[in-house]
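A.B. asks: Kindly generate the corresponding structure for this input.
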Amino acid sequence: MTDDPVIANLLTVLDANPELLPVRISVIELLAARGRHAEALSQCATALAQDPVNAQVTALLQRCTAALAGGEAGESAAVAPVSATSPAIGSEAADSGYDWDAAEEQVGDIIQPAFVNERSEPYAEGDVGLFERPKLTLADVGGMEHVKQQLELSLLGPVRNPELAKAFGTSARGGLLLYGPPGCGKTFVASAVAGELGANFYAIEIADILNWYTGRSEYNLKQVFRTARRKAPCVLFFDEIDALGHKRSHLSGSSSLRSTVNQLLTEMDSMTSDNEGVYIIGATNHPWDVDVALRRPGRFDRMVLVALPDPEARVSILRHHLKDRPVEGIDLAAVAARTENYSGADLAQICKSATQLAMADSIRTGAVRPVRMDDLAAALAQTRPSTGAWFESARNVVEFANNDGSYDELAAYMRTRDNR
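C.D. replies: The predicted structure follows:
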């Protein structure tokens, strides 16, 4: 256990979601900044097992190794960052719960939003998360017709036809939760929705929110929503929302993270917040871990299953990942037919491996040899579907935890898989 509340919060998140590499990197950076290099090295080993060529983790590994060898004298003295909004952030007042709202009122809008990172540098607007205006639309999403229909019904239709929506007592307010197995394009779909609406796209991960000072995580979250409202129309996208909005019943030892969940509930609540023009989309692989209060009306009250890509989507994904590479004699439909249980990420890996095989052959001969069907066949033989464990968990939820019908769509999808 650690006495640092933010590291404790992040480790709690990692216990439930060990695949969240950005969160693990944040833990490594925090541990290294506090001179706890042995613990940081242990986390580096876990991170490199997930992504062996991650340059950021490799650099942190070298830094911690050098520090343990005496190459970074004095690094163990942690330096408290200084906020652009308050000179008192490095003082004891900050650790005991600095009044961020009061500080914000003093400085006004001159330096908003004033996100602070671990390196004592104030963020400019948009530095937290990804802020962009996507050019793609749902027409660029191959296949997935059921997902598109659901998006049209639950979000796009009410936005485009406000009078009709009002007549039928519906609206686009609240949030939309995209869920499904990992690597199936939830982020891509959310970005396409923003493009469809001609809106800004603001992507947020948990590492963008959590901060080790008491009250700072809640402040960061508040600033995210304020920025999104100022940039409306805006699609505010929370990736891995289960990590940020984890069930509070599971956070009994982490009061700070519970407060962050409560802040998220407040920001989404239509009774206390004006989110006109802000379309909130969350993505998760584990919707059953999301706090039930976040799925009440006015919050993430609509769920859309983004399942494994269908044949048309698989062709589109394969084409995308091969489009800038020399190819010859590729039958995308034939490859798609052999990859029924593969996620989009799995298909990307197959294309990458096939390209590496062709490149290795080209290096041996000294001449460019395009990617061919036999390369894809060899790559396919080396790549197994990665979503098996997810479907096992989903099956348990469908069979034993679907009393309220929340996962009827998932249950129907799994029945079609079983009948194939």
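
A.B. asks: all contacts plus neighbour counts: C-alpha atoms, from now on.
C.D. replies: Noted.

A.B. asks: Please list all residues in contact with the residue nearest to the spatial centre of the chain.
C.D. replies: In the chain, the centroid-proximal residue (CA atoms, centre = their mean) is D239; its distance is 2.6 Å. Counting by CA atoms under 8 Å, 6 or more residues apart in numbering, D239 touches 187, 203-206, 282-284.

A.B. asks: Second input sequence below; structure requested for side-by-side comparison:
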Amino acid sequence: MAQNLDALRLALQHSPDNAPLLVLFADGCLDEGLVEEAEQTFQRVLQNDPAHADARLGLAHVALLQGKTSQAAVRAEQIIADTPACAAAFILLARIHITEGDLPKAKAMYDQGIALNRSLADPGIEKDLHGVKPSEDDGAGRKRAAITSGGSYMESAKDKEDDDDGHPRGGAAFDLGLAEMEKPKLNFAGVGGMEALKEEIRMKIIYPLQHAELFKAYDKKVGGGVLLYGPPGCGKTLISKATAGEIKANFIAIGLHQIIDMWIGNSEKNMHEVFELARRNAPSILFFDEIDALAADRRDLRQSAGRNIINSFLMEMDGSESDNDGVLILGATNAPWHIDSAFRRPGRFDRTLFVPPPDEGGRAAIIEVMAQKKPIAELDPRALAKKTDGFSGADLKAVFDLATEEVLNQAMKTGKVIPLTTKDLIKAAGRHQATTKAWFESAKNYAMYSNQSGFYDDVLKHLGLMKR
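C.D. replies: As a prediction, this is how the structure comes out:
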């Protein structure tokens, strides 16, 4: 297969914008485990043809392989909404639901995909679904929806009836899977580096919440919205959880799968229920990861369902009937340029924090934390930090994983534990490329040419293109 890829690369040199050739090459990359190269190639196709179904489906496959099941599900559902006859999207959605452990819903999706194209039958999926009750419903007691020609979902009259237990279908009885709400024990002391960001969070988030009475004296509500953005793997989720730990607030982490629902109106109900839960348990932090998928620019959405979710989100944040006093809404994104500008209006995400890759001191602190549970003979965090310029926290974890794998190979031969050394880690760092570089290449273009409001000033300062 590697030879075939080389041949395709050569062909693309002569025909770089050939969409079928690009898709074929990207599929080959997936077969060879070259996930990042496949992702970049699918994106090249979509730059020229944003509606290209195979490339969109390919990116959904990539997201699933990267463990981003929520993102993969959203992509697959959008394809189905736009192209109801795309059997492959139903099959992929079945795989995603299997990964998430929702076998009844996986069965429903698989049955619809096979009904559209029996040649896509997958023995592996069928084995996983063996014994699951054939899907008269989607696993939540609802009849399958009819797919209209416009790609939307329409409930039948019977669908709107009450369940046997008296709850309306799609009503307050649905389970958002939020039992894991907690007051995190993690605080800033347990997060290596990020000192400048911690101080910003103290000034913008923690001190106002700790001096709530003073704020009320000035008739100013405590809470609001803060948007965290930056390269992937730099600790946006970690610092959000640590912030909740600092102020001993309830931390409610929301995934896309807990909001997005294929049934008309349910996504909006889910959004409202999430905010109501946070209000009932104030002081609380409501954390949305990959928020660009829930707060996308409405100009990029052709389906009204997506716009309705965004409008619902905006209303919950600062609508006339929304009282979010004591509720802090944190959103994290790697792609702030895809977020609807309405979310950055005062009263919504009116405070923005850039989460950059850790500096040398921060990397050394992270290295010390990561080394605590490893057998290490000697460790020079500073020496390793100097060799890992631009590395994110996730990159540093990858360095430890690579070094551990190398030492484990030797340990299995001898049957003895062999400690890691700084030399092992530096060698592993030389084999790993910083994943933040690609992000900064994209961010630089937006920061230089779409920065009328100064939103990306921190990116320019980090890149040395603006004075601090």
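
A.B. asks: Need the TM-score from the superposition.
C.D. replies: Scored against TM-score structural alignment, normalised by the length of the first structure, the superposed chains reach a TM-score of 0.77; 382 aligned residues with a CA RMSD of 4.3 Å.

A.B. asks: Please report how far the counterpart of the residue nearest to the centre of the first structure in the second structure lies from G331 of the second structure.
C.D. replies: With TM-score structural alignment defining the correspondence, D239 of the first structure maps onto D289 in the second structure. The spacing between D289 of the second structure and G331 of the second structure, counted by CA to CA, to the nearest Å, is 6 Å.

A.B. asks: again, but for F251 of the second structure
C.D. replies: To G331 of the second structure, F251 of the second structure is 13 Å away according to CA to CA.

A.B. asks: shared neighbours of these two, which are they?
C.D. replies: With CA under 8 Å, 6+ apart, F251 of the second structure and G331 have common neighbours F287.

A.B. asks: what's the closest non-adjacent residue to I317 of the first structure?
C.D. replies: In space, and not counting its chain neighbours, I317 of the first structure is closest to G344: 6.6 Å by CA to CA, 6 or more residues apart in numbering.

A.B. asks: That neighbour corresponds to which position in the second structure?
C.D. replies: Match for G344 of the first structure (TM-score structural alignment): G393.

A.B. asks: need the contact list for its match.
C.D. replies: G393 of the second structure neighbours (CA under 8 Å, 6+ apart): 233-235, 357-358, 363, 366.

A.B. asks: make it 7 Å
C.D. replies: The neighbours of G393 of the second structure, taking CA atoms under 7 Å, 6 or more residues apart in numbering as the test, are 233-235.

A.B. asks: Please dump these into a markdown table; it should also carry neighbour count for every row.
C.D. replies: Shown next, in a markdown table, are those (neighbours: other CA atoms under 10 Å):
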| residue | neighbour count |
| --- | --- |
| G233 | 21 |
| C234 | 22 |
| G235 | 23 |
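
A.B. asks: Make JSON lines from those and add distance to A383 of the second structure and secondary structure to it.
C.D. replies: Formatted as JSON lines, the contacts of G393 of the second structure follow (distance: CA to CA, whole Å; DSSP: H, G, I helix; E, B strand; the rest coil):
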{"residue": "G233", "distance to A383 of the second structure": "22", "secondary structure": "coil"}
{"residue": "C234", "distance to A383 of the second structure": "20", "secondary structure": "coil"}
{"residue": "G235", "distance to A383 of the second structure": "22", "secondary structure": "coil"}
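
A.B. asks: Turn those residues into CSV, columns for distance to L30 of the second structure.
C.D. replies: Shown next, in CSV, are those (distance: CA to CA, whole Å):
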residue, distance to L30 of the second structure
G233, 22
C234, 26
G235, 28
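
A.B. asks: of those, closest to V35 of the second structure?
C.D. replies: Nearest to V35 of the second structure among the contacts of G393 of the second structure: G233, at 17.1 Å, using CA to CA.

A.B. asks: And the helices in the stretch 151-300 of the second structure?
C.D. replies: According to DSSP state H, counting those that start in this stretch, the stretch 151-300 of the second structure carries its helices in the segments 195-201, 207-210, 212-217, 236-247, 266-280.

A.B. asks: distance between the second one and the chain's centre?
C.D. replies: Here helix 207-210 of the second structure shows a centroid-to-chain-centroid distance of 28 Å under the convention CA atoms, centre = their mean, to the nearest Å.

A.B. asks: That helix maps to which residues in the first structure?
C.D. replies: So helix 207-210 of the second structure sits over residues 157-160 in the first structure, by TM-score structural alignment.

A.B. asks: now the fourth one
C.D. replies: Counterpart in the first structure of helix 236-247 of the second structure, with TM-score structural alignment as the criterion, is residues 186-197.

A.B. asks: Check which residues of that stretch are buried.
C.D. replies: Buried residues in stretch 186-197 of the first structure, counted by 16 or more other CA atoms under 10 Å: 186-187, 189-197.

A.B. asks: Average offset of that stretch relative to the second structure?
C.D. replies: Compared with the second structure after the fit, stretch 186-197 of the first structure shows a mean deviation of 0.5 Å (mean CA distance after the TM-score superposition for the first structure).

A.B. asks: Hmm, Y153 of the second structure is touching R144, no?
C.D. replies: No - counting by CA atoms under 7 Å, Y153 of the second structure stays clear of R144, with 9.3 Å between them.
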